[in-house]
Each structure stands twice: as structure tokens, then as C-alpha cells.
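Enquirer: turn this into a model:
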Amino acid sequence: MTKPSFVSRRRREASVVCAIAGLAACSVGPNYVRPPLETPSAYKEAQGWKQAEPRDEQSRGNWWEVFNDPQLDALVTQVAITNQTIKAAEARVREAQALTQQARAAFFPIVTANASATRSSSRAGTGIGTGVGSTAGSSGGVRNNYNVALDINWEIDLWGRVRRTVEASEATAEASAADLESAKLSAQAQLAEDYFLLRAQDAQVRLLNDTVAAYERSLQLTRNQYAVGVVGRADVAQAETQLKSTQAQAIDATVQRAQLEHAIAILIGKPPAEFSLAAETVPTVFPVIPVELPSELLERRPDIAAAERRAAAANAQIGVAESAFFPSLTLSATGGFQSSVLSQLFSLPSRFWSLGPALAQVIFDAGLRRAQTAQAIATYDENVANYRQTVLTGFQEVEDNLAALKILEQEAAVQDEAVKAARESLAIVLNQYRAGTANYLAVVVIQAAALNNERTAISILGRRLTASVALIKALGGGWKEAPAAAADGEPGRRG
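Expert: Here you go, the predicted structure:
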């Protein structure tokens, strides 16, 4: 072989390799672009927001500590460790990561080792069972065949099918990780809400028990007055009715408390029989949530991140479906040793090898590939719509809870005044009743009004606490204090 012919052959080989590499660098299907969103420039209930972008990887911190309740802190800390829903979400993350590794494995060739030893026989002249070492016209008999080989198969990713599959798997794994964060946030927020509702129920039970004690004293006073003929039997009956009715309310209030206690037990991964919470006063600390909130709060919502990643995965699946319209190229190689004599198996004459490409193209599939592509496009459109709906739902949840906190704060102030007025009215009527200038019906009416106002005030307190938790959840799980001065020299804002 002359030097020019050798160089020419090397150039041809290099050209073939470059051509294959160039084909392998292309990917069919659309490249992913985050779907555009129609977002408002500002919230109706608050100012200072900009377009939301998922940042679910940011640390949320122990947001529940803003309520300054050690019992709540201890309970919420257990959620991420023992909650079974979170454990299931963690398992789904590991599953998605394993599927991504499976998809990446398709980038590399598959190497298989084979070894076999067979013994066969045939009648003379049939040609059956002959193998290496047999000769034409042999009289038949027993034959041995020993084989050791390596098989290599490698599908060249000409059209990006494997790359798109890996892209889809990676996006799905990221969505699963965001789902895990969403599950943690949801479980933590649900526990905090149940905890505050339970404490509000403790306050209701305490109020009703105190009211029962007061009604028992009123009943005794009425009975004493009836005994000396100051009041009639009707007043005694009214006092007894009022007492029994309030006792029934006190008993009924313990039902919801028990159910809330059971719900908290499940959230921390314990059977209800192994968990109990002693009655405590309802917290009255509300986190200071500024009117102008930094946009990073909504940007960190993990459910938005999960929805966006699923749209990315669905987009990659379009490329996977479209790659089926193009031929597949597989490189195969086999090499090894084969002999009828074991001692000669690894000798030079026993070697064999084969190498070559295989090109395959579907000619007719009755519209199967077209339908699969249409399905992939429809799935992408569905995920884009789900992503946009998740963002809209996030905006709604923030708006709802900002409005709820603002309105409930006003309602609480008015209700406190109503409680004060009811207590003053009750004190006046009781004095009039003791002096004999008012009948017991007037006392019953005022006592009922006072009790209802007290219970309403407690209910509003519980709603304010749960609305605070819901707002923190809607914002992605907390916020940080801004520095005293912004980087550009403008005054810093609390957020």
C-alpha cells in the first residue's frame, strides 16, 4: 500500500466518523422555551409584585417559628421525619432519579459476554449437528463445540431520541423533587392550621366551661329566690334550660378538638392512640407580613416549579415521538473463539469476528407514529395549561389570604368592642335582676348574647392564625427580612 492511498483511506474514515458525529449532534423536536404567562403587574390586595418564576430550590427556613410557639415548633419539626406522605414523595424522587440514570445508559454501547459448550451427534450424510472441526463427507458421530465471544451493540443517537428521552427524564426528576418540597410545605402548613384550630377549640371549651360554672351559680340564685317566693317557677326552668344547653355545647366542642388532635397525630406519623396534646391558651402572636412583599416569595412556590418542569418533560417527549420518523442506525460487533477441541479454543485459528452497521426504517405503520406525535403534542399543551393554571391559582391564594387577613383584623377590632359592650350589658342586667327590677328572661337573653360574642371573638382569632399560615404557604413557605439599605442605595423594605 502506498503512502497516498493510506492517507486517502484515513481521510475517508475520518470523514465518515465526522459525518456520524454531526448527525448524532442533531435533535428532532422543538427546543423547550418556558411558556409565557399573562401576569398582573401588581396584586389587587398588595403592591410590589412582579412576574413569578419558580425558585423552589431556595431555602424556606423554619417559617413556623414566627408564631413563637415552642409546642408548634416541636410538632412541625417532626413532619419532615415521620410523615408517611412525605416519605412516599421522597421515594418518588429516588424513582425518578433512577429512571434518569436508565435513560442516560442508552448513550453507551451494550457489551455482552457469551460462553457455551455443546455436544451433539448426527447420522452420516445428514449434515445435522456439524460444527467447527467437522469436514464434508464425514461419517457423522459425536461433535463438540466450544464458544467464547463478546457482542457489542450500539445504537447511534442520530436524531436525538436518547437525548430527548434523557431531557424528559431529568425534567421529570426535577418535578418530583419539587413535588417533595410541595408535600413538605403542605404537611407543615396543614399541621400548623390544625394546631391553631385546636388551640382555638381549647379556648372555646374553656369559655363554655367557665360559662357553665357561672350558669350554675345563676341557677342556684334563682332557686333560692324561688324558695322565698321572689320569682316564679318559670325563671327556674329557664335557668335550668340555659345551663343544660351550654353544658351540651361544651361537650360538643370537645368532639372537634379530639378530631383535630387525631389529625395532628397522623401528620407526624403516629397513631392517634399514642398522641395527645394538653390544653393550652390560644396564641395571639401574628407574623408581621408587609403590604409590599418581595416577588421571591411567590417565585419559590414548589407546585409552580413542578408544573413548569412537567411542561418541559412533555416538550422533550415530542422530540422522542418525532424521532421515530427517521431511520435508526446500530453498530454491531462480535468477536471471540470457537473450536471443537477445548485445548485449541484460544488458539489463533479459532478466532472469529464480525463488524458492521444496521440501518432500520419503518415503512408502514398505519399512522402509528403520526398518532404518537399528536399525543405528545396534546400532552404538552395539557401540561402548559396546567402550569398556567397553577400560577393563576397561586395568585388567587395570595390575594385571598391577604384580603382575609386585612378584613379579619378589622372584624376582630369590631368584635372586641362587641365583647366589651356585651360584658357591660350583662353586668348591668345581673345587678338589676338581683335587685328585682329585671326578670330572668332579660338575663338569659343578655347572657346568650355575651356568650355568642365571646365565641365569635375566639373564632375570628383562630381564623386569623390559620389565614396567616395559609398566606405563608401561598407565598412558598416564608420570607426573610430585607437589609437596612438596598444594593442600589434605595431604602430597604421589609419582606
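
Enquirer: alpha carbons only for contacts and neighbour counts from here, please
Expert: Noted.

Enquirer: name the element Trp154 belongs to?
Expert: Here Trp154 sits within strand 141-156, counting by DSSP states H and E.

Enquirer: the helices in this protein, which residues?
Expert: Secondary structure of the chain (DSSP state H): helices at 3-24, 70-82, 84-105, 161-227, 233-267, 296-299, 302-322, 368-434, 440-474.

Enquirer: the ones you listed: which one's closest to Glu280?
Expert: Taking CA to CA, helix 161-227 is the member of the helices of the chain nearest to Glu280, at 6.5 Å.

Enquirer: and the closest one, what does it pack onto?
Expert: helix 70-82, helix 84-105, helix 233-267, helix 302-322, helix 440-474 (3 or more CA pairs under 8 Å, 6 or more residues apart in numbering; DSSP states H and E).

Enquirer: what comes up buried for the first one?
Expert: Of all the residues in helix 70-82, those buried under the rule 16 or more other CA atoms under 10 Å are Leu72, Asp73, Leu75, Val76, Val79, Ala80.

Enquirer: quick one more, to check against the first:
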Amino acid sequence: MWPMTCSNGLLLMGMLSLGGCVQVGPDFAPQRVDWSSQWDTPALRQATESGAQPDARQWWRIFNDPVLESLIAQADANNPGVQVAGLQIMEARAQLGIARSGLFPQSQVVGADALYQHRASRSAEGNPRPSSFWQYSAGFNIGWELDFWGRFSRAIESADAAYFAAEANREDVLVLLHAQVAESYYALRTAEARLRIARDNAAIQKRSYEITERLFKSGETDELDLQQARTQYLGTLSTIPEFESQIARTRNALAVLVGKPPGPMPELPDLASKEAVIPLIDKAVLQDVPANLLLRRPDIRAAELRIAAQSAQVGVAKAELYPSLTLLGSIVWTATSLAGTSGGAALLAGPSLNWNVFDHGRITNTVRLQDARLQQLIVIYQDAVRQAAREADDAATGLIKALERDGILYDSALAAKRSLTLANALYREGYSDFQRVLDAQRALATQQDTYLVNRGNAVSDLIALYKAVGGGWYSGQPVIDPATRDQMQQRTNWGDLLTEAGRPAPASAISKTTRRSDD
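Expert: Below you'll find the predicted structure:
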């Protein structure tokens, strides 16, 4: 270590001013998908419309269902997936803090020693002469590796992008959660409606079976009519336990989604015995064109931010190819308890240069490894955009076709009901056989059930369309709920990281360009 002189100090100050001016490795460029800016399909144009309300962040309000809105609010507050995503944001905040600390002196050590020494010697006459004393020392050592090649600033870029990717990931969890809650809720309502229809048709078929049984006992009909009536009635009756099981499973799924154990949910009334209404909405209301919404989907933004984070990691790896310059300094004070001695102090400072010249390809292959990972993420991003477009068009097409079928199936169910009335009348008057009654009963049950299934599919496709364009990413709940925050603060000093005040501002153009424009 060199003694600190004026010329050396000026040299080191010059080096310090250059530190961080050079950044090796690729600079992140926002991803572009050539076809995405003008992308549109006839199905999307037909299945969407522009409007301010309902806000796509809370698209489920389009159903105007207080029960659904209550379930989604509970899910926002209690769903473990959302809670874990919030905790991953806190983890990313801490990781970003670690990365930012690299710009400051990496080593700042205060040390102190007290050593007792005992030694024995002999006088000139050969007599033993013991000697004992204490030796004291204290010092402060500092080491500061300059960010000459951008290793630390690239690490900050990476951690910064990873942090905002964690935020986007939580938004994606909310998108999926809201869609799952709504999907499960209307699957429940559809199953309840199908159960009611099955019970109604079973009651109709039971009456026919009882009438046929009386006619058989009186000798007015043969056993074939009796057994056919019994078969049809029991077949319809057997579907009821399956619907009841489906309802129970769907209720349990909803309970878990809102953070409750499976079991009764007073806030979710049973509508199996009532005339349940499955809504039919023909268009999704959007605040922007689908092409722009696709690129703002939380999972797409998270994929782009992961590219940004990995791009910076290539720079971190490349910086290892170059020498590192570290400024070292020490202040040391020493003293002893020996009589006639005095303490002393020393100040030492100077640079240290390290260069891993012979690494047998380790660093070069590390750079290649990081670059291969970067290219993988680019391909994954491009595929994610294509998949998002496919999901949107599939959902729009499904909604359009379900709407087309709705009117047809409604008329078909009415016709089947009228056919059964006519078949019963003709059979009673002796103008037709019992087989036509059985056929009419079977057609009615089938058409009514198919109509309800199609209604449920239309709702499901509308939900899928909102999900495909990234709707529902917003939650009014804090990232960390107060109870969890208090529990974590009791264990560990988190400072203000667990609050909104601890949310870091974007540290680079990377995270700024990939944030939502409506944040």
C-alpha cells in the first residue's frame, strides 16, 4: 500500500471521477413485436366496444352482482397467492437495496484488540526475569471498489428491473385471481340452474312413470312402456347427485380462493331452488384498442422486465473480464502497558489493482451463459405476446358464437316444451304411442340443459376476454396487509420497506419504459 501524497491523492480523485462512466455489456432496448401495433381481428372488433365504464381494472362490475363483488373483495384481502406475490415484492425491494449498496465502500471494518503477553528471560547472572504487559490496537479499514466498468450499476439495473417485474407479477396474479373467482362464481350459478332444471324434468318424468305404472296395473298398457318410463326417470334422477357434487366442489373452490376453509359460506346464497339468472353480455368494454392492451398485460410487462434484468446481468458478467480498482485505507492506533513506551497512530491509503487474467475460459463462458439466458427470455417474450393474442381472439370468437347459439337454443327449448305438451295430449287421446312422450321428455331435458350450458359458456368467454387483455390487475388492498406487516416488523427491522413510502422510484430508463401508462 502506497503512502498518501498530494499527487497520489489527485490521481485517485481522477480515477474516482471516472468510476462508473463506462458500462460494458448490452444496453436494454424495449421489445418490439412487428405485427402487434396494428394487430386486430374481426372477432375482437365485434366482441368489444370502447367506453369509460366499467373500468377494465374492475371489469366484473359489468355484471352488477353485489355477491360477486363481495367475493372478489374478500379474495383481494385474503388470497394466499396475492399475499405471496406481495411478499415477493418485499424480497425484491430488499434485493434492490443490496444491489444499490455496491456503489458505496464495500468494506468498512472497525476492529480492536487487547493482547496479554508474558515472557521469561534471564539476567546476565542467569537468574529468571519475567516480563508481562498488555498490547492494545484499534483501527478502521475501508475498501471501495470503483464501479469502473459498470459492474455495480449493471447489478442495480438488473435488481431494479427485477423489482418492477415482481410488481407486474402481483398484478398478473390479481388478473388471474379475479378471473378465477368470477369463473367459479358463474360456474356455480350455472350448476345450480342445471340442478333446478334436472329436478324439474325428473318431477315431470316421475309423474309420467306413475301414470304408466297405474295404466300397466290396470292392463291398459304393456310393461315396455312402464320400463321405458322408469328408465328415463331414473336416468334423469341420477344426474342430480352429480350436479350437487359439482356445486359443493365449486363452493369449496370459491372458499379457498377467498382465503377461507371449505365449508358453508353465508355470503354465497344457494340459488338452486330459485330461478337463477345467468347474465348475457354481448361485448367487453375496453378503454384502449386490444393491441395496446395486450402489451400492457402484467405478464407481458413482467416478461419484458425479466429481459431487462437479464440484459444487465450480461454486463455484470462482462465486467469480470476487466481489472478491478479498489481504494484502500486504514487508520491504526497502537499502545502497550510497558513503562517507557508510547502509543502510535498510522494512516495508510492507496489503490489496489486486481485482474483475473488466467481463468481458463470461466469468465468468458459465464458471459455466454448469461447471454444464452437473455436470448431465451426474448423468445419467451415473443411467444407470450402471440399466446396473448390467441387467447384474446379465441375468447372473442367463443363469445360471439355463444351469443349466436343463445337465441337458437332458447327457441329450441321453447319448442321442446311445446312438443312435450302436444305429445302428452296425443298420448292421452290415443293418437300416438308412449314413445313419442318419452322422446319429447328427453328432448326437453337436453335442450334446457344445453341452453344453460351455453349461457355459462358465454359468461366464461367474456371473462376470458377481459383476462386476455389484462383486465382486473388493480386491487385497493395494500401490498402487505397490516397484520403481516406487524408480524414481520416484530421479527426484523424492515424500516419503511413494508409501506408505500418504501416503494422505490424507477432507477433506470428500463423500468420507466416498461411501467404501465395508467399507473
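
Enquirer: excluding chain neighbours, give the residue nearest to the aligned partner of Ala165 of structure 2 in structure 1 in space.
Expert: When structure 1 is aligned by TM-score structural alignment, Ala165 of structure 2 is paired with Ala175. Nearest residue to Ala175 of structure 1, sequence neighbours excluded (CA to CA, 6 or more residues apart in numbering): Ala306, at 4.2 Å.

Enquirer: could I get the contacting residues of that neighbour?
Expert: By CA atoms under 8 Å, 6 or more residues apart in numbering, Ala306 of structure 1 lies in contact with Glu174, Ala175, Ser176, Ala177, Ala178, Asp179.

Enquirer: can you turn the buried part of the residues you listed into a PyMOL selection?
Expert: To isolate the buried ones among those in PyMOL, judged by 16+ other CA under 10 Å, type:
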select buried, resi 174+175+176+177+178+179
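
Enquirer: could the contacts of Ala306 of structure 1 go into a markdown table alongside distance to Arg123 of structure 1?
Expert: Below are the contacts of Ala306 of structure 1 laid out as a markdown table (distance: CA to CA, whole Å):
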| residue | distance to Arg123 of structure 1 |
| --- | --- |
| Glu174 | 65 |
| Ala175 | 65 |
| Ser176 | 64 |
| Ala177 | 66 |
| Ala178 | 69 |
| Asp179 | 68 |
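
Enquirer: name the nearest of the contacts of Ala306 of structure 1 relative to Ala422 of structure 1.
Expert: The shortest gap between Ala422 of structure 1 and any of those belongs to Asp179, at 49.2 Å (CA to CA).

Enquirer: test my guess that the closest one contacts Ile304.
Expert: No. The criterion here is CA atoms under 8 Å, and Asp179 of structure 1 misses it with Ile304 at 9.6 Å.

Enquirer: need the counterpart of Leu293 of structure 2 in structure 1.
Expert: In structure 1, Leu293 of structure 2 lands on Leu297 (TM-score structural alignment).

Enquirer: can you report how many residues neighbour that match?
Expert: Per other CA atoms under 10 Å, the neighbour tally for Leu297 of structure 1 reads 26.

Enquirer: which ones are touching the equivalent of Ala273 of structure 1 over in structure 2?
Expert: If you follow Ala273 of structure 1 across to structure 2 using TM-score structural alignment, you land on Gly263. For Gly263 of structure 2, the contact set (CA under 8 Å, 6+ apart) comprises Arg251, Asn252, Ala255.

Enquirer: wait, which of these is closest to Ala112 of structure 2?
Expert: Using CA to CA, Ala255 comes nearest to Ala112 of structure 2 of those, at 59.7 Å.

Enquirer: which non-adjacent residue is nearest the closest one?
Expert: Pro262 (5.5 Å).

Enquirer: hmm, back to that, measure the match of Ala273 of structure 1 to Ala253 of structure 2 for me?
Expert: 10 Å (CA to CA, to the nearest Å).

Enquirer: ok, the alignment partner in structure 2 of Tyr195 of structure 1 - how many residues close by?
Expert: Counting by TM-score structural alignment, Tyr195 of structure 1 corresponds to Tyr185 in structure 2. Tyr185 of structure 2 has 20 neighbours, counted by other CA under 10 Å.

Enquirer: over to Gly319 of structure 1?
Expert: Using other CA under 10 Å, Gly319 of structure 1 is surrounded by 27 other residues.

Enquirer: now for it: what does it line up with in structure 2?
Expert: In structure 2, Gly319 of structure 1 lands on Gly315 (TM-score structural alignment).

Enquirer: next one: Asn401 of structure 1
Expert: Using TM-score structural alignment, the partner of Asn401 of structure 1 in structure 2 is Ala395.

Enquirer: same thing with Phe364 of structure 1?
Expert: In structure 2, Phe364 of structure 1 lands on Phe358 (TM-score structural alignment).

Enquirer: ok, now Leu471 of structure 1?
Expert: Counting by TM-score structural alignment, Leu471 of structure 1 lines up with Leu465 in structure 2.

Enquirer: what's the nearest residue to that match if we skip its chain neighbours?
Expert: Spatial nearest neighbour of Leu465 of structure 2, chain neighbours left out: Ala395 (5.0 Å); criterion: CA to CA, 6+ apart.

Enquirer: does that neighbour touch Val459 like I think?
Expert: No. Using CA under 8 Å as the test, Ala395 of structure 2 is too far from Val459 to be in contact (10.3 Å).

Enquirer: quick check: the match of Asn401 of structure 1 vs Ala425 of structure 2, distance?
Expert: Ala395 of structure 2 is 44 Å from Ala425 of structure 2, by CA to CA.
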